[in-house]
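Visitor: Build the 3D model from these lines:
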Amino acid sequence: MPAKKPVLYGRLTGVGLIAALLALALDQGSKVWLLWGFDLPARQPVPVGPFLDLVVVWNTGISYGLFPQTGPLGQWALLAVKVIAVLLLWVWLARVEARLTAVSLGLIIGGAIGNAIDRATLGAVFDFVLLHATIAGETWRWYVFNLADVAIVAGVIGLVYETVWPPDAVKAP
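Guide: Sure thing, here's the model as predicted:
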């Protein structure tokens, strides 16, 4: 009889949980400090370097501001989608066998929860990092993001890395 797959807690779930908690703490800590400690809304834009400014953007949609929702029904629908995604990612986390996969899923979960907290408490996701460059007299701006987004992207990169170069792949001599 084959062994039952874990549903909520597996061998590396604790590793993923630590990654999620670190991502969540860094994200929420930075947002609380920038909004209420530093008072970024009153001081923006704040140049940090030649390519980086701190600004305030309230994202009412999903990634890159897609599908903006201004009403409470839309905001709660986006929050519900996020909760379902986190639950499915958690089930996946309970079944993983590779440490990088566990860390990657934890980063995605922590980032998703961080942005969900914003949506539930502030009505929108607080984004504040603006990357930009002036090339040949033209200014290029990247979308504005936060540390939860960084954690999600890092987690996705980790998952892609493990897919392309799995740890148990046969190495050439």
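
Visitor: going forward, measure contacts between C-alpha atoms and count neighbours the same way
Guide: Will do.

Visitor: Helices along this protein, start to end?
Guide: Secondary structure of the chain (DSSP state H): helices at 13-32, 40-43, 72-95, 99-122, 147-164.

Visitor: by contact count, what packs against the first one?
Guide: For helix 13-32, the contact count by 3 or more Cα pairs under 8 Å, 6 or more residues apart in numbering; DSSP states H and E identifies helix 72-95, helix 99-122, helix 147-164 as packing neighbours.

Visitor: Next, the second sequence, to be compared with the first:
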Amino acid sequence: MKLKYLTLLVVSTLLIGIDQATKLYIDRTMDLHSSITVVENFFNITYMRNKGAAFSFLANFSYRLPFFILVSLIAVVVIVTFFRKLRPDQNFTAFALSLIFAGAVGNLIDRVRLGEVIDFLDVHWYEHHWPAFNVADSAICVGVFLLAIDMFIEERRQKNLKEHPPKQTG
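Guide: Prediction:
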């Protein structure tokens, strides 16, 4: 098995498992909108349900569920398509795409199963709260950040190759 596919399998299995286990635990042990302070004035575990996307975007859109399921499925197909085209040396890219894939699948499972996504990580500074999120959202954000870094590095690599092509031996 190629390393990039092993990366996708391991990262996705681990993250989807952690994401779904944490959501199930929160759903079974907490009441909706209840909160547990972890770090005073900074971090709580708060059980929320999100019918929309980030920041509850499109939460009241009448076709939101089929729309978000379709968008998630398209994202998964696009990620797999890009994944298949990766060069053997693009392990960092494979890792970043695996994080995004796992996050997309984790939230897709919630949308199909519940019609909404369970969020519970509540970061705030006193009364100023960032919208609650979950493990899948975190994986997507970290994956996109790593992918941006990787794209920057790849662009510099390509520029360097144009300026200093490898010498032909032979």
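
Visitor: Please identify the most buried of the helices and strands packed on helix 13-32 of structure 1.
Guide: Here the criterion is mean neighbour count by mean count of other Cα atoms under 10 Å, and of the helices and strands packed on helix 13-32 of structure 1 the winner is helix 99-122, at a mean of 24.

Visitor: Just want the angle from that one to helix 13-32.
Guide: Helix 99-122 of structure 1 and helix 13-32 meet at an angle of 40 degrees, taking axes from the mean of the first three to the mean of the last three Cα atoms, to 10 degrees as the criterion.

Visitor: after superposition, how close is helix 99-122 of structure 1 to structure 2?
Guide: Mean deviation of helix 99-122 of structure 1 from its aligned counterpart in structure 2 after superposition (mean Cα distance after the TM-score superposition for structure 1): 0.7 Å.

Visitor: One more: stretch 78-93 of structure 1?
Guide: Superposed on structure 2, stretch 78-93 of structure 1 shows a mean distance of 0.9 Å to its aligned residues (mean Cα distance after the TM-score superposition for structure 1).

Visitor: What span of structure 2 is that stretch aligned with?
Guide: Against structure 2, the aligned range for stretch 78-93 of structure 1 is residues 68-83 (TM-score structural alignment).

Visitor: related to what we said a few turns ago, dump the helices of structure 1 into CSV; add distance to residue 56 of structure 1 as well.
Guide: Written out in CSV, the entries for the helices of structure 1 read as follows (distance: least, Cα to Cα, whole Å):
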stretch, distance to residue 56 of structure 1
helix 13-32, 10
helix 40-43, 6
helix 72-95, 19
helix 99-122, 13
helix 147-164, 14
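
Visitor: and residue 55 of structure 1, which of those helices is closest to it?
Guide: helix 40-43 (7.1 Å; Cα to Cα).

Visitor: re earlier: how about the helices and strands packed on helix 13-32 of structure 1, which one is nearest residue 36 of structure 1?
Guide: Evaluated over these, closeness to residue 36 of structure 1 peaks at helix 99-122, with 12.9 Å, by Cα to Cα.
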